[in-house]
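# missing the sequence, but the structure's below:
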């Protein structure tokens, strides 16, 4: 019985060695190694905008500050929905309540009131209408607005175009190096992708006061999407 158990253990221990021996080994580079880092880039018009908008209120008590804030925020959200912004594009990002202090020399700080804040992240799927919605926000009571951030809603197909361009650029440069060195490309050894760059983002707008704005406009402009790749070639 002991001999049978020992045989089973020995057979089990030998399995990894057999499996690893069957794994194909990567072919070593026999010629000259060439590493290329290339970037592919495409340009497009952003089709989605997002902003941070909120209400900041102050009152002598915490309850009063929160109550006024909730009332004004409800009016703000109602204005967004009336303007056609879908529920999925309105998201609460933060709610805050802080005491306000009065400071005097050689005296402990004294609470003079409370400040309540409620912030939303709002996405606009029709960038051309974003300016009108901003005006509606301020008219409804929003007194803190930052943004916009412009982006491409579904960049996958564009990023694939950038990848194709990056590989084409890497191959063209490898051909150039090989020709200059009197060699030719034998094969591509490896390809790895770096991070993609969505392009520069707009500078956030300053917080706005609660007066009504007139005909605010947002220009979508152009955005660059780029992908970098690292390609290793073997030259001969």
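Arrived safely. Model, not experiment: these values are computed from the prediction. Numbers count the residues shown, from 1 in each chain.
# contacts and neighbour counts: CA atoms only from here.
Will do.
# Might you report the residue contacts of the residue nearest to the spatial centre of the chain?
In the chain, the centroid-proximal residue (C-alpha atoms, centre = their mean) is residue 198; its distance is 8.2 Å. Residues in contact with residue 198 (C-alpha atoms under 8 Å, 6 or more residues apart in numbering) are 151, 223, 224, 225, 226.
# Please look at the fourth one and residue 45 and confirm they touch.
I take that to be residue 225. No. Taking contacts as C-alpha atoms under 8 Å, residue 225 lies outside contact range of residue 45: 10.5 Å.
# The two: who's more crowded?
residue 225 (21 against 13; other C-alpha atoms under 10 Å).
# Tell me the spatial nearest neighbour of the more buried one, not counting adjacent residues.
For residue 225, ignoring the flanking residues on the chain, the nearest one in space by C-alpha to C-alpha, 6 or more residues apart in numbering is residue 198 at 4.7 Å.
# now do residue 120
Using C-alpha to C-alpha, 6+ apart, the nearest residue to residue 120 is residue 92, at 4.4 Å.
# likewise residue 140?
residue 76 (5.1 Å).
# Wait, a strand at the one you found?
No. Read with DSSP: H, G, I helix; E, B strand; the rest coil, residue 76 is helix and lies in no strand.
# quick one, longest helix in the chain?
helix 156-180 (DSSP state H).
# Show me what the helix or strand following that helix packs onto, helices and strands only.
Per DSSP states H and E, the first helix or strand lying C-terminal to helix 156-180 is strand 185-197. Under the contact criterion of 3 or more C-alpha pairs under 8 Å, 6 or more residues apart in numbering; DSSP states H and E, strand 185-197 touches helix 156-180, strand 223-235.
# let's bring in a second one:
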């Protein structure tokens, strides 16, 4: 009889161990919450990247080139007082090509026209130079386009980090709120992902005075950042 009783005891012990094996891991697994955080920093640009083009046309390539050279000489003389404040200055980019003009009369042959151009590029870290330089370019007759993408801040990297720090802090604050609603506390970070980049977004376009074509307001920019994070709930 004793020998027959040992087998049921062994079965009860095995069932108990199996129950513990299934229960303990489930108790050890902490709850988790996944949420997003967003942050942004607003600022006004303090720098600009500018590009101007001197161009001229003539039937003879040499004449077109000479006209561009004359425009460049006027430009260089006009910006003498600002030259030391122009960063990464370059004006050696020269282009010469020939285009065909349509005949004005049916019996006329199309005419060839030489087009010469020279590009000037640089950046400024003082926006008070912007309007004087634009006026110099207008006086010489240089072509240019001024858009919001040409303005930036010299400390944008620091601002990108600040926007990211605010996004992380926002995620932590949301985690604490969720945990408090569940009578728990926000624990360690399990995973965190940074969503997208930190490209500055113009809040408004650069405004120009219609009569003199000078900039009166650059406008604000906003750097945005977001994160997706998973936290333990203790």
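All right, it came through fine. A quick note: this is a predicted structure, and the numbers were derived from the prediction, not measured.
# what's the matching residue for the residue nearest to residue 140 of structure 1 over in structure 2?
Applying TM-score structural alignment, one finds that residue 76 of structure 1 aligns to residue 75 in structure 2.
# wait, doesn't that match sit right on residue 134?
No. Taking contacts as C-alpha under 8 Å, residue 75 of structure 2 lies outside contact range of residue 134: 11.1 Å.
# Next, the contact list for residue 107 of structure 2, please.
Per C-alpha under 8 Å, 6+ apart, neighbours of residue 107 of structure 2: none.
# That one in helix, strand or coil?
Going by three-state DSSP: residue 107 of structure 2 is coil.
# Show me the strands in structure 2, by range?
31-43, 47-58, 87-101, 111-124, 143-144, 151-152, 186-195, 200-202, 207-208, 215-217, 221-233 (DSSP state E).
# got JSON lines for those strands, with distance to residue 179 of structure 2 too?
Listed next are the strands of structure 2 as JSON lines, based on distance: least, C-alpha to C-alpha, whole Å:
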{"stretch": "strand 31-43", "distance to residue 179 of structure 2": "9"}
{"stretch": "strand 47-58", "distance to residue 179 of structure 2": "44"}
{"stretch": "strand 87-101", "distance to residue 179 of structure 2": "52"}
{"stretch": "strand 111-124", "distance to residue 179 of structure 2": "50"}
{"stretch": "strand 143-144", "distance to residue 179 of structure 2": "56"}
{"stretch": "strand 151-152", "distance to residue 179 of structure 2": "40"}
{"stretch": "strand 186-195", "distance to residue 179 of structure 2": "6"}
{"stretch": "strand 200-202", "distance to residue 179 of structure 2": "33"}
{"stretch": "strand 207-208", "distance to residue 179 of structure 2": "48"}
{"stretch": "strand 215-217", "distance to residue 179 of structure 2": "46"}
{"stretch": "strand 221-233", "distance to residue 179 of structure 2": "7"}
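# Which one of the ones you listed lies nearest to residue 175 of structure 2?
Among the strands of structure 2, the nearest to residue 175 of structure 2 by C-alpha to C-alpha is strand 186-195 (5.9 Å).
# Report the buried residues of the closest one.
Across strand 186-195 of structure 2, burial judged by 16 or more other C-alpha atoms under 10 Å covers 186, 187, 192.
# Nearest to residue 24 of structure 2, out of the strands of structure 2?
The nearest among these, by C-alpha to C-alpha, is strand 31-43 at 14.8 Å.
# Measure how far the closest one is from the centre of its chain, please.
The chain centroid and the centroid of strand 31-43 of structure 2 are separated by 19 Å under C-alpha atoms, centre = their mean, to the nearest Å.
# ok, average deviation of it from structure 1?
On superposition with structure 1, the mean distance recorded for strand 31-43 of structure 2 (mean C-alpha distance after the TM-score superposition for structure 1) is 2.4 Å.
# what sits up against that strand?
159-160, 162-172, 174-175, 220-234.
# how about 6 Å then?
The contact list for strand 31-43 of structure 2 (C-alpha atoms under 6 Å, 6 or more residues apart in numbering) reads 163, 166-168, 170-171, 220-233.
# Could you tell me the angle between the direction of that strand and that of strand 221-233?
160 degrees (axes from the mean of the first three to the mean of the last three C-alpha atoms, to 10 degrees).
# how far does stretch 196-210 of structure 1 sit from the chain's center?
For stretch 196-210 of structure 1, the distance to the chain centre is 13 Å (C-alpha atoms, centre = their mean).
# Equivalent analysis for stretch 163-181 of structure 2, please.
The chain centroid and the centroid of stretch 163-181 of structure 2 are separated by 25 Å, computed with C-alpha atoms, centre = their mean.
# Could you give me the buried positions within it?
Applying 16+ other C-alpha under 10 Å to stretch 163-181 of structure 2 flags 163-172, 174-176, 178-179 as buried.
# about what we covered before: still touching in structure 2? Go through the contacts of residue 198 of structure 1.
Among the contacts of residue 198 of structure 1, the contacts conserved in structure 2 (both residues aligned by TM-score structural alignment, their matches' C-alpha atoms under 8 Å) are 223, 224, 225, 226.
# As CSV, the residues you listed with distance to residue 11 of structure 1 would be great.
Output for these, formatted as CSV (distance: C-alpha to C-alpha, whole Å):
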residue, distance to residue 11 of structure 1
223, 61
224, 59
225, 55
226, 53
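# Among those residues, which one has the most neighbours?
residue 226 (23 neighbours).
# Spatially, what comes nearest to that residue if we skip its sequence neighbours?
Nearest one to residue 226 of structure 1, counting by C-alpha to C-alpha, 6+ apart, is residue 41 at 4.2 Å.
# corresponding residue for the one you found in structure 2?
By TM-score structural alignment, residue 41 of structure 1 lines up with residue 40.
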